[in-house]
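> have a look at this fold, sequence not included:
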């Protein structure tokens, strides 16, 4: 697919993408890499990471991986340290790793609720803080957090996810305020209904595939990845603390 962005827009930069072995995370890693970035992806499952990196390398992307549970700060710090050892810098962090399963409130256990909050919100904090402490705080850079739009309107069977993503939005704005003086930009990309992802498949299996988008369709992974690329690039050099909804206007029409 031909990109509307200049191919070298991220030349010389290094990105970490959490949850980068599959689905949207892999698409984001591919998009950043195709535009010049060296990419480190992390996930809990090495069996997913190995073929993902092999695929990226086969496409001419300088890529590596680290096995990491982002709920564990020690593991997150190790991935950041390994990335810095390998590439000598870290410019872009994409907090994409997420948990999702449909469950009504009356069928949602405290452990199930906590698991999603820990992956989505605590994981975003851990990677952001580890990257800031190790490199971004002194050198500047950009963080893009992947959120959602369901927290703006509410959605049945998604209380845990909506709560976690609302926290991600609030954390993003606070990071933007506190870290701006360090030349660190922090923004949100909030996808709506998006085909080709595990979360989409799980939710629509229960709720159906009807779209509320004024554009009359669901989105695609590459459309979300392009939004991440924009916010990670110098084209967004004066944008921080912002939320970019990539949902075809669906959150306006619910």
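Structure's in. What do you need? From a predicted model like this one, the values you see are computed outputs, not experimental measurements.

> C-alpha only now, for contacts and for neighbours.
Noted.

> please enumerate the helices of the stretch 51-200 of the chain.
Counting by DSSP state H, counting those that start in this stretch, the segments of the stretch 51-200 of the chain that form helices are 73-87, 110-117, 123-131, 137-139, 150-153, 159-179, 198-207.

> check which residues of the fourth one are buried.
Of all the residues in helix 137-139, those buried under the rule 16 or more other C-alpha atoms under 10 Å are residue 137.

> residue 195 reaches residue 217, doesn't it?
No: counting by C-alpha atoms under 8 Å, residue 195 stays clear of residue 217, with 9.8 Å between them.

> can you spell out which helices and strands pack onto the lengthiest strand in the chain?
Ranked by residue count under DSSP state E, the longest strand found in the chain is strand 184-191. Here strand 184-191 touches strand 141-146, helix 159-179, helix 221-232, strand 243-246, going by 3 or more C-alpha pairs under 8 Å, 6 or more residues apart in numbering; DSSP states H and E.

> looking at these, which is nearest to residue 187?
Comparison of the helices and strands packed on strand 184-191 against residue 187 by C-alpha to C-alpha identifies strand 141-146 as nearest, at 5.0 Å.

> and the angle for that closest one with helix 159-179?
160 degrees (axes from the mean of the first three to the mean of the last three C-alpha atoms, to 10 degrees).

> for residue 236, find the nearest of the helices of the stretch 51-200 of the chain.
Here helix 159-179 is closest among these (C-alpha to C-alpha), at 13.7 Å.

> how about the closest one, which residues are buried there?
So, applying 16+ other C-alpha under 10 Å, buried residues of helix 159-179: 159-169, 171-173, 175-176, 179.

> what does it rub up against?
99-100, 104-105, 112-114, 116-117, 120-121, 124-125, 137, 145, 147-148, 150-151, 154-155, 184-188, 240-243 (C-alpha atoms under 8 Å, 6 or more residues apart in numbering).

> okay, now the one to match up with it:
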């Protein structure tokens, strides 16, 4: 096997919402594999922070302000990237939010906001980059799904609905554009140690683990939270020529949670 098939040399990779966290980790791995990195965020302040982080990591990234739910903005953004950086070879739909609110306490407006960012956003950005990929003769789209693409849990009705929809959007993009040598796959992270999940891992005043932390450790065969770096290898694989015959697949990087029924009490 030619290991060069894992190289991203000469490729332009757009990772949405990649100022920090999972998106930043994936973009950093792409840069190490040779790709030119483009990212966006919704505010200039976040883009500036992201640019500082990339610079500190020695990565020459290109940052833009763009709201992924605004189709006109996204079309203009993609056109600008094509003119200033190059046609996008790799798209990672990473931008997303979660609202942990019991379903009967959640307003329809809150529900729509999660759906808009987590599901409509990937549709809008994918739609904007696919024509360039068709013209170029290849493309990789990677949607950041979730275990909630498969499972439900208390307080995440909107998130689960969006991520379940994103799983099926992934399969449909693969079905509709596979003939153009475009592969669309998803990554379903397990519980990852990021700034957003830090409150769920705080040590309690009595020195014990947070109850949710205990729950996740007990439910994960790996017996730990994932790190953002755990997603880098799978992300590079799905962005590279090594995955050219992998299409419409969701790769769950969850430490084994989805395979595990849990220990008997």
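Looks like it arrived, so ask away. Given the structure is predicted, the values throughout are model-derived calculations rather than measurements.

> give me the number of residues near the aligned partner of residue 253 of the second structure in the first structure?
Aligned against the first structure by TM-score structural alignment, residue 253 of the second structure finds its counterpart in residue 246. Neighbours of residue 246 of the first structure under the rule other C-alpha atoms under 10 Å: 23.

> excluding residues flanking it in the chain, which one is nearest residue 246 of the first structure?
residue 191 (4.7 Å; C-alpha to C-alpha, 6 or more residues apart in numbering).

> aligned partner of residue 172 of the second structure in the first structure?
Checking TM-score structural alignment: residue 172 of the second structure goes with residue 174.

> where's the residue nearest to the spatial centre of the first structure relative to residue 210 of the first structure, distance?
The centroid of the first structure falls nearest to residue 96 when counting by C-alpha atoms, centre = their mean (2.3 Å). In this view, residue 96 of the first structure and residue 210 of the first structure are 25 Å apart by C-alpha to C-alpha, to the nearest Å.

> returning to that earlier point: which residues does the match of residue 253 of the second structure contact?
Going by C-alpha under 8 Å, 6+ apart, the list of residues near residue 246 of the first structure reads 189-192, 219, 223-224, 227.

> closest one of these to residue 10 of the first structure?
Distances from residue 10 of the first structure to these, taken by C-alpha to C-alpha, are shortest for residue 227, at 13.9 Å.

> next, count neighbours for the aligned residue in the first structure for residue 113 of the second structure.
Using TM-score structural alignment, the partner of residue 113 of the second structure in the first structure is residue 115. Residue 115 of the first structure has 20 neighbouring residues, counting by other C-alpha under 10 Å.

> just the one 5 residues further on next, same as before
Using other C-alpha under 10 Å, residue 120 of the first structure has 28 other residues around it.

> for residue 4 of the second structure, see how far away the counterpart of the residue nearest to the centre of the first structure in the second structure is.
Alignment note: residue 96 of the first structure maps to residue 94 in the second structure; criterion TM-score structural alignment. Counting by C-alpha to C-alpha, the gap from residue 94 of the second structure to residue 4 of the second structure is 26 Å.

> and the alignment partner in the second structure of residue 156 of the first structure, how many neighbours does it have?
In the second structure, the residue paired with residue 156 of the first structure according to TM-score structural alignment is residue 154. The number of residues packed near residue 154 of the second structure is 9, by other C-alpha under 10 Å.

> can you give me the distance of residue 154 of the second structure to residue 165 of the second structure?
Taking C-alpha to C-alpha, one finds residue 154 of the second structure at 18 Å from residue 165 of the second structure.

> likewise for residue 241 of the second structure?
Residue 241 of the second structure is 27 Å from residue 165 of the second structure, by C-alpha to C-alpha.

> what range in the second structure does the longest strand of the first structure sit on?
Strand 184-191 of the first structure maps onto residues 182-189 of the second structure, going by TM-score structural alignment.

> the matching stretch vs the first structure, average offset?
Following superposition, stretch 182-189 of the second structure is found to deviate from the first structure by 0.3 Å on average (mean C-alpha distance after the TM-score superposition for the first structure).

> mind putting the helices of the stretch 51-200 of the first structure into a markdown table with distance to residue 55 of the first structure?
Shown next, in a markdown table, are the helices of the stretch 51-200 of the first structure (distance: least, C-alpha to C-alpha, whole Å):
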| stretch | distance to residue 55 of the first structure |
| --- | --- |
| helix 73-87 | 19 |
| helix 110-117 | 29 |
| helix 123-131 | 24 |
| helix 137-139 | 31 |
| helix 150-153 | 32 |
| helix 159-179 | 30 |
| helix 198-207 | 19 |
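
> which stretch among these comes nearest residue 252 of the first structure?
Residue 252 of the first structure lies closest to helix 150-153 among these, at 8.9 Å (C-alpha to C-alpha).

> list of residues touching the closest one?
By C-alpha under 8 Å, 6+ apart, helix 150-153 of the first structure touches 158, 162-163, 165-166, 192, 251, 254.

> what does stretch 230-241 of the second structure give?
5-8, 22, 25-26, 29-30, 33, 90, 140-142, 185, 187, 189, 243, 246, 251, 253.

> make it 6 Å
5-6, 26, 29, 140 (C-alpha atoms under 6 Å, 6 or more residues apart in numbering).

> residue 144 of the second structure reaches residue 94, doesn't it?
Yes: using C-alpha atoms under 6 Å, residue 144 of the second structure is in contact with residue 94, at 5.3 Å.
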